[in-house]
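>>> whatever this is, show me its structure:
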Amino acid sequence: MTASFVVVPQWQGSGSARAMRLVDGADAIRGDLPVSSTVVVEIPLEAGESLGSGVHRYSSLQLVRDRQLDVLDAVPGTAITIGGDCGVELAAISHLAARRDVAVVWFDAHPDLNTPESSTSGAFTGMVLRTLLGEGAPGLVPETPLARERVLLVGCRDFDDAEDEFVTSAAIPLIPAEAASADQVVDAVVALGADAVYVHIDLDVIDPGDFDGVGSPEPFGIPAVTLLAIVGALAARVEIAGAGITSFAPSSPEHAVDDLPTILRLIAALTR
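The predicted structure follows:
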C-alpha cells in the first residue's frame, strides 16, 4: 500500500481534561512517520465558538474540517489520518465515502452517536459518527452521509442512553470488547458488503492495562495484542481504503514513548 499520513492535532472536539495533550500525542506520532509522505493540517490557536449549534468550539471544528478536506484532495495513495480527537474522522471518512462505497469499522470505547440535542457535554468527539450518518449540527453533516448498514462497532462499552437507543433502532452491529477476535470482526466486515473498509481506531478501545495515553480510559477493553491481530487480519482479507488513529493523549511528552510502540505496530498493520 502507498500511504500518505495526514496529521491533524485537533483538540477542539474533545471534552477531556487532557484535551491539549492530544497536540503532544499527534506530534509524538508524527516524529516517527516518513517526512516525505506526511502532511500536517494547521489547527487554529483559538478554541472557537459554538454559534448556537449545540457543539462546543463549532467554528474551529468547521475550519479544521475544511483545511483537512483540502489536504485530502491533494495527497496520493491511501490516507492514514492521525489525530487529535475523534472529530478528525469527519473529514477523513466523508471525503472517502463521497468517492466510493466503504464500510466503517469503529474501534472505540465510545460509539460517538450523540446529537447536539442528546449530548450532555457538547463535545463533538461524542457526536462524530452520528454526524457522519447524517444527523448532527448543520454545517458539519456531510453531503454524502454514511449508510447505517455500512457501520460496525467494535469494542464500544460506554454508551449514553440516547446512543444505546439509536444502536438498537438503527440495527447497527456491535462486537463487544470481550468477544472481539480476528475471525469474528473480519466475517462481520465482509457481511457489510462494501467494496472496501475504513478503519477508525480510537486508542481508548484498548484495555487501559495495555495502553495509558488516553483522556477517557474505560476498563475492560480489547487487549493490544488482540487489536493488532484483528487489524492485521482485516488488511489481509479486505481492502483498507483509509484509516484513522485518534485520541493519543500522553500524560506528558516524555511518557509518549511508553505507548508509541503499540501505535507504530498498528500503523504497520494498516499499511502492510
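
>>> from here on, contacts and neighbour counts on C-alpha atoms
Fine.

>>> cross-check the contact I'm expecting between residue 246 and residue 92.
No - using Cα atoms under 8 Å, residue 246 is not in contact with residue 92; the gap is 11.8 Å.

>>> these two - which one has more neighbours?
Between residue 246 and residue 92, counted using other Cα atoms under 10 Å, residue 246 has the larger neighbour count: 28 against 23.

>>> give me the neighbour count for the nearest residue to that one once chain neighbours are set aside.
Nearest residue to residue 246 in three dimensions, chain neighbours excluded: residue 83, at 4.4 Å (Cα to Cα, 6 or more residues apart in numbering). Around residue 83 there are 28 other residues, counting by other Cα under 10 Å.

>>> I'd guessed residue 83 sits against residue 24; true?
No - Residue 83 is not in contact with residue 24 according to Cα under 8 Å; the separation is 10.3 Å.

>>> element containing residue 129?
Residue 129 belongs to helix 128-132 when assigned by DSSP states H and E.

>>> likewise for residue 199?
If you go by DSSP H and E, residue 199 is part of strand 196-202.

>>> just checking, what packs against that strand?
strand 102-107, strand 240-246 (3 or more Cα pairs under 8 Å, 6 or more residues apart in numbering; DSSP states H and E).

>>> angle of that strand against strand 102-107?
Going by axes from the mean of the first three to the mean of the last three Cα atoms, to 10 degrees, strand 196-202 is angled at 20 degrees with respect to strand 102-107.

>>> list the buried residues in the helix or strand following strand 196-202.
Next along the chain after strand 196-202, taking DSSP H and E as the criterion, comes helix 224-237. Neighbour-count burial for helix 224-237 flags 224, 227-235 (criterion: 16 or more other Cα atoms under 10 Å).

>>> rewinding a little: would CSV of the helices and strands packed on strand 196-202 with distance to residue 261 be doable?
Shown next, in CSV, are those (distance: least, Cα to Cα, whole Å):
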stretch, distance to residue 261
strand 102-107, 19
strand 240-246, 14
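
>>> also this sequence, please, to line up against the first:
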Amino acid sequence: MSARLEVAGAGAQRVPALSFAGVDFAYPGCAVRAVVGVDLALHAGEMTALVGRNGSGKSTLARLCNGLLLPTAGDVSIGGVPTSDETRLWEVRSRVGLLFQDPVQQIVGATVEEDVAFGLENLGVPREEMLERVDAILGELGLVDIRDRPVHGLSGGQRQRLALAGVLVLEPSVLVVDEPTSLLDASTARDLLTLVRGLAGRGAAVLWITQDPDEAMAADRLAVLEQGRLAYQGSPAEFFLGGEAGRLSLRLPRPAELARELARTRGLEWVGHGPLPLTEPALMQLLRSGLDGRR
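Down below sits the predicted model:
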C-alpha cells in the first residue's frame, strides 16, 4: 500500500517499531496502577495479539502507544523515539495509527471520500498526492463504489473499513487496533482481521487488541495482560495448549471447545490424547480422521 510500510522491515532487527520498557501507568487520583512493569517489543512485519479480560489494561496500553497517554514510569518508544519527547510528539503520532472499537469516534467527514482525505489535508499534503493516496486506499478497502456516500448511511462494517482507511492513508509504520470487531458480524470481522493480517505481512507492526481467542490465533505472537501486568508473551498455540488460558480464566479458541464437546458426547475425555485443534482447518482434519481413537 505504501512505501513506508514496504521499507519498514529493513530495520526490524535493530530497533523495534514499538517498544515498552518497564512501563507503569496510573490515572490521576487513582492509587491502583492500570499498567504495571510492562516490557514489550513489536517489530515490523509482525502481528502481536494482546488479550485480557475487561479491566486488564488493554485500552490503556493502546493509548500509551502514541502519546495519548504518557507512562508514569518507564519508556514507550516508536522506532527508538520516546513518546515523552515533546519536540518529536507529532513525529511519533504520525508513525502510529490507532483504530478504536467504535468507528464513529474517528469519522469526521461528511462523505466517505472527504473523511479519508481529512487527515492528509490537515498535514498539508499536496492535492495531487492526496488524491492519489485517497484513491489507492479506497480501492484497497473496497470503498470506491461508496466514495460519495454520506457517512451516516453506512453499515457497521463499512464504517469500520472507513475508519481504517482514514488511519492507513496516513501510512503509519505501527498499527494499533483496539477490539475493532466487537461491533461487527462474524463475516465482516473475519474480513477485517484478514486485511490487517495482510498489512503485517507487508511490513507494518500490528498490535491487535482483542478478547477473542480465535482472533489471537491469527497473530504471530501473543501477549496476555492480567491486572495490568504481562502474564504471558510467546506463541499463541503454546499458550492455549499449555494450560495458561485456564489459569487466567480465558476461554480456548472455538475449534478446541467444539472438539472437547464432541468428545464428551461420545463419552470420551481429551486429556492425554494429543493437542486440541486450535483452528478451523485443524478441527476439520480431526473430524475427517474421526474421534473414535481418543479414549
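
>>> now the TM-score, please.
Overlay of the two chains. TM-score (TM-score structural alignment, normalised by the length of structure 1): 0.36; 154 aligned residues with a Cα RMSD of 5.5 Å.

>>> my read is residue 240 of structure 2 is in a helix, agree?
Yes - when DSSP: H, G, I helix; E, B strand; the rest coil is applied, residue 240 of structure 2 is found to be in a helix.

>>> and the helix holding residue 129 of structure 1, what does it pack onto?
Contacts defined by 3+ Cα pairs under 8 Å, 6+ apart place helix 128-132 of structure 1 against helix 89-97.

>>> which residues sit against the helix it packs on?
Helix 89-97 of structure 1 has contacts (Cα atoms under 8 Å, 6 or more residues apart in numbering) with 65-66, 68-69, 72, 81, 102, 128-129, 131-132, 142, 144-146, 198, 200, 241-242, 244.

>>> can I have the buried ones of the residues you listed as a ChimeraX selection?
Here is the ChimeraX command that selects the buried residues among the contacts of helix 89-97 of structure 1 (16+ other Cα under 10 Å):
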select :65,68,69,72,81,102,128,129,131,132,142,145,146,198,200,241,242,244
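
>>> list the buried residues of the helix or strand where residue 183 of structure 1 lies.
Element membership of residue 183 of structure 1 [criterion: DSSP H and E] is helix 182-192. Using 16+ other Cα under 10 Å as the test for burial, helix 182-192 of structure 1 gives 182, 185-186, 188-190, 192.

>>> mind checking what secondary structure residue 187 of structure 2 has?
helix.

>>> quick one, strands of the stretch 151-295 of structure 2?
For the stretch 151-295 of structure 2, applying DSSP state E, counting those that start in this stretch gives strands covering 174-178, 205-210, 221-226, 229-234.

>>> mind putting these in JSON lines, distance to residue 286 of structure 2 and mean neighbour count included?
Formatted as JSON lines, these follow (distance: least, Cα to Cα, whole Å; neighbours: other Cα atoms under 10 Å):
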{"stretch": "strand 174-178", "distance to residue 286 of structure 2": "33", "mean neighbour count": "26"}
{"stretch": "strand 205-210", "distance to residue 286 of structure 2": "27", "mean neighbour count": "27"}
{"stretch": "strand 221-226", "distance to residue 286 of structure 2": "25", "mean neighbour count": "22"}
{"stretch": "strand 229-234", "distance to residue 286 of structure 2": "25", "mean neighbour count": "17"}
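
>>> would you turn those strands into a markdown table with distance to residue 257 of structure 2?
As requested, the strands of the stretch 151-295 of structure 2 are exported to a markdown table (distance: least, Cα to Cα, whole Å):
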| stretch | distance to residue 257 of structure 2 |
| --- | --- |
| strand 174-178 | 25 |
| strand 205-210 | 18 |
| strand 221-226 | 19 |
| strand 229-234 | 21 |
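
>>> for residue 283 of structure 2, which of the ones you listed is the nearest?
Nearest to residue 283 of structure 2 among the strands of the stretch 151-295 of structure 2 is strand 221-226 (21.1 Å), distances taken as Cα to Cα.

>>> tell me which strands and helices that closest one is in contact with?
strand 47-51, strand 229-234.

>>> tell me the buried residues in whatever helix or strand comes next after the first one?
In other words, strand 47-51 of structure 2. Scanning forward in sequence from strand 47-51 of structure 2 by DSSP H and E, the next helix or strand is helix 58-64. By neighbour count on 16+ other Cα under 10 Å, the buried set for helix 58-64 of structure 2 is 58-62, 64.

>>> which element follows helix 58-64 of structure 2 toward the C-terminus?
Counting by DSSP H and E, the element after helix 58-64 of structure 2 in chain order, helix or strand, is strand 73-78.

>>> which residues of the stretch 101-250 of structure 2 fall in helices?
Assigned by DSSP state H, counting those that start in this stretch, the stretch 101-250 of structure 2 shows helices spanning 112-122, 127-140, 156-168, 186-201, 213-216, 236-241, 244-247.

>>> now tabulate these in TSV and tack on mean neighbour count and distance to residue 230 of structure 2.
Listed next are these as TSV, based on neighbours: other Cα atoms under 10 Å; distance: least, Cα to Cα, whole Å:
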stretch	mean neighbour count	distance to residue 230 of structure 2
helix 112-122	20	34
helix 127-140	16	35
helix 156-168	24	27
helix 186-201	16	23
helix 213-216	20	16
helix 236-241	18	13
helix 244-247	13	13
